[in-house]
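Novice: below is the sequence, then the predicted model.
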Amino acid sequence: MGPLTWCGVLFVLFYQRFISPLLPPACRYQPSCSQYMLVALRRYGLFRGGWLGIKRIGRCHPFHDGGYDPVP
């Protein structure tokens, strides 16, 4: 894992540890959007994994059904 990818992973871990507990549960997917982002970053790196995570977050809204959506 490259240094930029590692920074992305640390950012998501920081969010999960310190920010997410302060917010109400809202993710419509399983795994959660932040967990999806972690897996995508670790599997594909910063650019492709980050893009997959951003697309997933964009789909996470009240007008989408959600459900099980694993990282490809």
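Specialist: Cool, the structure landed.
Novice: use CA for all of it now, contacts and neighbours both
Specialist: Noted.
Novice: burial count for the nearest residue to Arg28 once chain neighbours are set aside?
Specialist: With sequence-adjacent residues excluded and distances taken as C-alpha to C-alpha, 6 or more residues apart in numbering, Arg28 is closest to Gly66, at 4.7 Å. Using other C-alpha atoms under 10 Å, Gly66 has 14 neighbouring residues.
Novice: try it against this one:
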Amino acid sequence: MNKRIFLVFLCCFFIISVKAQLLSNDSLLSSSFNEYNYKKHKPRALMSFKERSFWYKINPVSYVSIGLMFGYQRFLSQQLGSECAYEITCSEHAKKAVERYGIFKGLMYGFYQLQSCTSKTGYDFPNHSINQSGEIINPIEINED
């Protein structure tokens, strides 16, 4: 019986004496997270068929590939949360290369950039190829020398 009374007294003592953390005592609680700005996603343009042949426009493979690329960019890429080392993201680069060179050659250029997209890629480029935000400038024009 004495043990129970002692336990009840001890519990009441802890309940009364325990207080929440004071804001002034905890530096993490006092820091403001409102100052952090998240990087906004750039709006992505849809692929156009303006300068393509009639056969390219009615080819179902081109529509499937464009649909898969759009679905990846719109839904899956944002969920992965990875940062691309390039100014033009790998999927956007592949999409523009497909527009310019066709589906097979464009996808090869897209896969080439994707396999070279790592966090250490910036060390391989001279300073003039890096923009102000630290991303590698990657034009779609590819030297075919």
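Specialist: Right, received. Where do you want to start? Keep in mind that this is a model prediction, so the values were computed, not measured.
Novice: now what about the TM-score between them?
Specialist: The TM-score (TM-score structural alignment, normalised by the length of the first structure) is 0.87; 72 aligned residues with a C-alpha RMSD of 1.4 Å.
Novice: for the residue nearest to Arg28 of the first structure, which residues are in contact?
Specialist: Residues near Gly66 of the first structure by C-alpha atoms under 8 Å, 6 or more residues apart in numbering: Arg28, Tyr29, Gln30, Cys60.
Novice: which residue ranges form the strands in the first structure?
Specialist: In the first structure, the strands defined using DSSP state E lie at 29-30, 67-68.
Novice: counterpart of Cys60 of the first structure in the second structure?
Specialist: Using TM-score structural alignment to pair residues, one finds that Cys60 of the first structure aligns to Cys117 in the second structure.
Novice: isn't that match right next to Glu83, touching?
Specialist: No. Look at Cys117 of the second structure against Glu83 with C-alpha atoms under 8 Å: they stay out of range, at 9.6 Å.
Novice: between the two, who's got more neighbours?
Specialist: Cys117 (17 against 11).
Novice: what about the closest residue to the more buried one other than its chain neighbours, neighbour count?
Specialist: The spatial neighbour of Cys117 of the second structure that comes closest, neighbours along the chain excluded (C-alpha to C-alpha, 6+ apart), is Ala85 at 6.2 Å. Ala85 of the second structure is surrounded by 20 other residues when neighbours are defined as other C-alpha under 10 Å.
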